[in-house]
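[1] following is a predicted model, sequence given first.
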Amino acid sequence: MQTGFRLNLSPVKEPLGFIKLVEWFAAMFAFGCCGGYSGRNVISLLCGEGKNETLNVTFTYPFRLNQVLLVEDNATLCNRTMSATHLMGDSSSSVEFFVAVAVLAFLYCMIALLVYVGYMHVYRDSDFGPVFDFLVTAAFAFLWLVCSSAWAQGLQKVKHATGTEGICTSLKSQVNCEVTEFSSMRTLDISVVFGFLNLIIWSGNAWFVYKETCWHSQKRSSRQEAERGRGPGPI
């Protein structure tokens, strides 16, 4: 069996390779929409007697909000001296897990596509390649389910902590406040959508990879032998 590189783009036109290409783009969009995010909210402090003050809070990936300083120590707001105050919550574990899965999926798709277009003759002549591909594809489908669900929950915590209720809770009701300018979190919402989209794509691709494995071919051969063994029915 020859194992050298043979460029053949036909696998990309088949579901096996085409879906892998779609997975590559979907994984790239998943981590690209949240990896470099930076947002800024403007908070109005209602001091009474018609006097208002404003605060600006900037939060970025990976959303360790409990390290984001909202009010500096000994700052004077609404004629009150306040201690250092931070936002609430920490969504770094969920978003970093999500990004890690997306980056690993992105890299695996690149490797798989290289094998498909250059070493498909080796891939289909061996049992190890398709079986390994199927197990990794199934594992990524499960990981997309877990990390997307975790990041969707983490994003809700980010929205709450940077909203009016969350910031007023962080200020411990020392002054009345209201968020008047919200940073757009559309890209973060899109990242969650791509996460669950990847779950669907990888789950569907698992079937096409399974058809390349020896398990599927043995099952099909057994069915054909059983049909031949029955012979023609009575006339």
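    That came in fine, so what should we check first? Keep in mind that this is a model prediction, so the values were computed, not measured. Numbers count the residues shown, from 1 in each chain.

[2] okay, CA-based contacts and neighbour counts for the rest of this
    Will do.

[3] C-terminal to the top helix by length along the chain, what's the next element?
    Counting residues, the longest helix in the chain under DSSP state H turns out to be helix 128-161. Using DSSP states H and E, the next helix or strand after helix 128-161 towards the C-terminus is helix 164-170.

[4] list the contacts of the closest residue to His216 other than its chain neighbours.
    Distances taken as C-alpha to C-alpha, 6 or more residues apart in numbering place Tyr210 nearest to His216, at 6.6 Å, with adjacent residues excluded. Listed by C-alpha atoms under 8 Å, 6 or more residues apart in numbering, the contact set of Tyr210 reads 130-131, 134, 216.

[5] separation between Tyr210 and Gly129?
    As judged by C-alpha to C-alpha, to the nearest Å, Tyr210 and Gly129 stand 11 Å apart.

[6] swap in Glu72?
    57 Å.

[7] so for the two, which sits in the more crowded spot?
    Gly129 (16 against 12; other C-alpha atoms under 10 Å).

[8] count the neighbours of the closest residue to the more buried one other than its chain neighbours for me.
    Of all residues not flanking Gly129 in the chain, Tyr123 sits nearest, at 5.3 Å (C-alpha to C-alpha, 6+ apart). Applying other C-alpha under 10 Å, we find 18 residues neighbouring Tyr123.

[9] comparison target, given below:
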Amino acid sequence: MMTGLRLNLAPVKEPLGFIKVLEWLTAVFSFGSCGGFIGRNVVSVFCSGGNATLDATFTYPFRLNEVVLVESNTTVCNRTLPETHLVGDSASSAEFFVAIAVLSFLYCLGALLLYTGYMHVYRDTAFGPTMDFLGTVVLAFLWLVCSSAWARGLQNVKDATGTAGIRETLSLCSEAGVFCEVTEFANMRSLNVSVVFGYLNMILWAGNAWFVYKETHWHAQKYPAQHGEGRGPVPAPI
């Protein structure tokens, strides 16, 4: 069996390879739209003693409990406040999401190299298609899990940095004559997009599993037998 490199771009034009290209692109968009996020909410505090403005800047991986909302011994509305942090930690779901995106990115690169350079080796053995199928199924499941976890984590970030979350975090806001409100919100459009791309990845990987399955020995053993059973005797020539 020849195992040398044979460059052939034909598999990229077939569903098996073309979907891998789409998965590669969506993986890039997924970790790019989530991993590079920097947001800033502006909190306005209105009171009779004079208005004040607080900044809450948060970034990936969204360990909000490490984000300082009020510095120690800061005077707001004639009151000296202790150091106050935002509430919540969505790092686990965000990092899980980005890790699966990076893993998928690397998997697609390896698969595309295999398809375009070593397809003759891939199809000559049962091991390659079988492992490819199992890896595809596992990644489809992981995309479902990490996208759902990150969607929940993102909602927690929105709740913690919104007006209601800030009022619960900052005890000053519950005092009489003091009104707190988030007057400038961070643009979380890219984070919303990351969740959409997460579920899109799940759909692509689940769909790709069928085309990878067709390369396995399980499919090869099943369908030729069915076709053979369905064939009748060849009619004699007239």
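    Good, I have the coordinates. Only a predicted model underlies this, so the values are computations on that prediction, with no experimental measurement involved.

[10] now distance to Glu225 of structure 1 and neighbour count too, for the contacts of Tyr210 of structure 1, in CSV please.
    Putting the contacts of Tyr210 of structure 1 into CSV (distance: C-alpha to C-alpha, whole Å; neighbours: other C-alpha atoms under 10 Å) gives the following:
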residue, distance to Glu225 of structure 1, neighbour count
Pro130, 24, 20
Val131, 23, 19
Phe134, 26, 21
His216, 14, 13
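
[11] tell me the one of those nearest Gly36 of structure 1?
    Phe134 (31.8 Å; C-alpha to C-alpha).

[12] can you tell me the element Val42 of structure 2 falls in?
    strand 38-47.

[13] and the helices in structure 1?
    Counting by DSSP H, structure 1 has helices at residues 10-13, 15-32, 92-118, 120-125, 128-161, 164-170, 186-210, 214-230.

[14] superpose on structure 2 and give me the mean offset of the fourth one.
    Going back to what we said before, that points to helix 120-125 of structure 1. Helix 120-125 of structure 1, aligned to structure 2 and superposed, deviates on average by 0.5 Å (mean C-alpha distance after the TM-score superposition for structure 1).

[15] which non-adjacent residue is nearest the alignment partner in structure 2 of Ser92 of structure 1?
    Alignment note: Ser92 of structure 1 maps to Ala91 in structure 2; criterion TM-score structural alignment. The spatially closest residue to Ala91 of structure 2, leaving aside those adjacent along the chain, is Pro61, at 4.7 Å (C-alpha to C-alpha, 6+ apart).

[16] is it true that that neighbour touches Phe97?
    No. Counting by C-alpha atoms under 8 Å, Pro61 of structure 2 sits too far from Phe97 to count as a contact (10.4 Å).

[17] about what we covered before: can I get the contacts of Tyr210 of structure 1 in a markdown table with distance to Met88 of structure 1?
    Converted to a markdown table, the contacts of Tyr210 of structure 1 look like this (distance: C-alpha to C-alpha, whole Å):
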| residue | distance to Met88 of structure 1 |
| --- | --- |
| Pro130 | 47 |
| Val131 | 46 |
| Phe134 | 42 |
| His216 | 51 |
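
[18] out of the residues you listed, who's nearest Val179 of structure 1?
    Among the contacts of Tyr210 of structure 1, Phe134 lies closest to Val179 of structure 1 (C-alpha to C-alpha), at 48.6 Å.

[19] wait, which of the helices of structure 1 is closest to Ile43 of structure 1?
    That would be helix 164-170 among the helices of structure 1, by C-alpha to C-alpha, at 8.1 Å.

[20] average gap between the closest one and structure 2?
    Helix 164-170 of structure 1 sits 0.5 Å off on average (mean C-alpha distance after the TM-score superposition for structure 1).

[21] so where in structure 2 does that helix end up aligned?
    Counting by TM-score structural alignment, helix 164-170 of structure 1 corresponds to residues 163-169.

[22] how far does the matching stretch sit from the chain's center?
    28 Å (C-alpha atoms, centre = their mean, to the nearest Å).

[23] and what of stretch 141-154 of structure 2?
    With C-alpha atoms, centre = their mean, you get 7 Å for stretch 141-154 of structure 2.

[24] show me the contact partners of it.
    By C-alpha under 8 Å, 6+ apart, stretch 141-154 of structure 2 touches 90, 93-94, 96-97, 100, 191, 195, 198-199, 201-202.

[25] the residue nearest to His216 of structure 1 matches what in structure 2?
    In structure 2, the residue paired with Tyr210 of structure 1 is Tyr213, using TM-score structural alignment.

[26] how close does its match sit to Gly135 of structure 2?
    Look at Tyr213 of structure 2 and Gly135 of structure 2: by C-alpha to C-alpha, they are 11 Å apart.
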